[in-house]
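> Sharing a sequence plus its predicted fold:
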Amino acid sequence: MSEMPPLQRSRVASRMTGRAPLLPVLHVDNPEHSEPLLEALVSSGVTTLEVTLRSECALEVIARMKAMNSGAIIGAGTITQPEQVQRVADAGVAFAVSPALTPRLIDAIDRAELPFVPGVSTPTEALLAREAGFFELKLFPADLVGGIAWVKHVLPLYPDLKFCPTGGTGEANLRDYLALPNIFAVGGAFMSPRDLIAAGDWKEIAARAMRAVELLQH
C-alpha cells in the first residue's frame, strides 16, 4: 500500500489567520502600478493578494511588491504550466494558485516546496485534489458551477476541505460565503478590477477594499 501524501500541502489558510479572509486577484499590465496598488490594498486592511500571471510583467510586479516590505502575503495566480512554479518560487511568493490541477503541476509544486491552492469545479476534482494532499482549494468558476449552493452540498461529503471561491464573487455574496464553515477566503477582482488598476484609480480601489473589510465586521 502506498503512503498517503502529506496533509495540508497548501498551508495558505493558516498564513491568513488574523487577517481579512480576502484574496484580491490582481491583473497588472504596468509595473509602475505595483507600489500604489499594494499601498491602496494594505492601507484598507487587505494584506493577502494574488498577482495573476496573465500579464507579461507579473514577475516584475511581484518583485516590486516584495521589495516594499509591507508585511503583505503575496502569491502568484493562474499557474497553468509546471515551469511557472519555479519561476514564482524564485520570485519569493508565499503561495501559488491555479485554476486546475494536473500530475505535472503536483510534481513541480513538490520540487519547489511551495504552498499551492489548486482549482476545482466538481466533486470529483475536489476528491482527486484531497487524495493528492491538497485540503485548501480554489472553487473556480464559482458562479458557473453553483457558488454557495455547491459549497454547501460538498460540506458533508468532504468536511476536511476548505475552499476559496473565485468568479462571480463580490460585496453581494461575500458575507454569505464566509459564513460557511468550509470557506477559508473569498477571492476575485471585485476589489481591484483590471480597469481601475489600469486607470490608476487607487482611491476607488482602496474604498472597495475597505468596504469589503467592513462587511466582515458586521
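Yep, that arrived.

> For the rest of this, base every contact and every neighbour count on C-alpha atoms.
OK.

> can you pull the buried residues of stretch 100-120?
By neighbour count on 16 or more other Cα atoms under 10 Å, the buried set for stretch 100-120 is 100-101, 105-106, 108-109, 114-120.

> Tabulate these (a markdown table), appending secondary structure.
Output for the buried residues of stretch 100-120, formatted as a markdown table (DSSP: H, G, I helix; E, B strand; the rest coil):
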| residue | secondary structure |
| --- | --- |
| 100 | coil |
| 101 | coil |
| 105 | helix |
| 106 | helix |
| 108 | helix |
| 109 | helix |
| 114 | coil |
| 115 | coil |
| 116 | strand |
| 117 | strand |
| 118 | coil |
| 119 | strand |
| 120 | strand |
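
> Tell me the one among those residues nearest to residue 212.
Nearest to residue 212 among the buried residues of stretch 100-120: residue 117, at 22.2 Å, using Cα to Cα.

> So the nearest residue to that closest one once chain neighbours are set aside versus residue 199, what's the distance?
Using Cα to Cα, 6 or more residues apart in numbering and skipping the chain neighbours, the partner closest in space to residue 117 is residue 97 (4.7 Å). Between residue 97 and residue 199 the computed distance is 26 Å (Cα to Cα, to the nearest Å).

> also this one, for the comparison:
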Amino acid sequence: MLDVSPVMPVVVVDDVADAVPVARALLAGGIRVIELTLRTPAALAAIEKVASEVPEIVVGAGTVTSPAQARQAVDVGARFLVTPGCTDRLLEAVSGTGLPFLPGAATVSEAMRLAEHGVREMKFFPAEPSGGAAYLKAIAGPLPQLRFCPTGGITVESAPRYLALSTVGCVGGTWLTPKDLVAAKDFERITVLAKEAAELG
C-alpha cells in the first residue's frame, strides 16, 4: 500500500460533484492513489463515484474511526482503509474487511501493539506534532521492520525529509487538494501540485 505513490493525497470533499474532477486532476499529475476522508456527509458517495468513474486511481477511505464506517467504505468500493488511531475493536473490523489498511499510531507502544497483531505498515499521525521525521528516524533503530505513512502537517517542503527515511514508504498530504482550490474548482492547479508531489519519488 505504501509503494503506489510517494505522496498519498488526503482529500476532504464537501460536494460529491468535486470528487471525480479532483481524482482525475491528481491522476493527470501522476498520482495514482487518493484517500477520501470520512469527515463530511459527502465522503461515502464521493468514494463510490471515484471507484466507478475513475478506476485507474486507487481510492481509499480515510478517517475510519468505527467498525460501521469500515463496512460502509467497503460497500461503496473503497480499496483500502486508513484510521487515525486504532482500538482493538477497530483493528478487528478493518482487518476483517480483507482490504489493505493503514492503522494509525503516534507512539512506540502503539506501533509495537499493532506489530504484535501482525501489522507491518501503518500511518504515523499526527506526524509533525508528534515529533516529525526526527521521531521516525529515532524509532527506526528498535523498530526497523515497520514502515510508515506519516500524515499531519506535512508540506511539499518537509516531505523529502520523511521520504529519505528507510522506514517511510510514502507521506500523506492535504497540500495537493487545498479546500480553496477545490471550492474554486481549480483542478488545473491541483494537477500542477500533483506533478510536484509525484516528482518527490
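Nice, I can see it. These numbers were taken from a predicted model, which means no experiment stands behind them.

> Distance to residue 141 of structure 1 added to the buried residues of stretch 100-120 of structure 1, as JSON lines?
Shown next, in JSON lines, are those (distance: Cα to Cα, whole Å):
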{"residue": "100", "distance to residue 141 of structure 1": "11"}
{"residue": "101", "distance to residue 141 of structure 1": "14"}
{"residue": "105", "distance to residue 141 of structure 1": "19"}
{"residue": "106", "distance to residue 141 of structure 1": "21"}
{"residue": "108", "distance to residue 141 of structure 1": "24"}
{"residue": "109", "distance to residue 141 of structure 1": "22"}
{"residue": "114", "distance to residue 141 of structure 1": "23"}
{"residue": "115", "distance to residue 141 of structure 1": "21"}
{"residue": "116", "distance to residue 141 of structure 1": "18"}
{"residue": "117", "distance to residue 141 of structure 1": "14"}
{"residue": "118", "distance to residue 141 of structure 1": "12"}
{"residue": "119", "distance to residue 141 of structure 1": "9"}
{"residue": "120", "distance to residue 141 of structure 1": "9"}
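
> could you list every residue that touches the counterpart of the residue nearest to residue 117 of structure 1 in structure 2?
Using TM-score structural alignment, the equivalent of residue 97 of structure 1 in structure 2 is residue 82. By Cα atoms under 8 Å, 6 or more residues apart in numbering, the contact list for residue 82 of structure 2 reads 35, 60, 61, 62, 63, 64, 101, 102, 103, 104, 123.

> from the residues you listed, which single one is nearest residue 45 of structure 2?
Closest to residue 45 of structure 2, out of all of the contacts of residue 82 of structure 2 and judged by Cα to Cα, is residue 61, at 11.1 Å.

> Aligned counterpart of that closest one in structure 1, please.
Under the alignment by TM-score structural alignment, residue 61 of structure 2 pairs with residue 76 in structure 1.

> And for its match, the neighbour number?
For residue 76 of structure 1, the count of nearby residues is 28 (other Cα atoms under 10 Å).

> Now for it: which residues touch it?
By Cα under 8 Å, 6+ apart, the residues touching residue 76 of structure 1 are 50, 51, 52, 53, 62, 88, 93, 95, 96, 97.

> same thing but 10 Å
25-26, 49-53, 58-59, 62, 84-85, 88-89, 91-98, 116 (Cα atoms under 10 Å, 6 or more residues apart in numbering).

> where does it land in three-state SS?
Applying three-state DSSP: residue 76 of structure 1 is strand.
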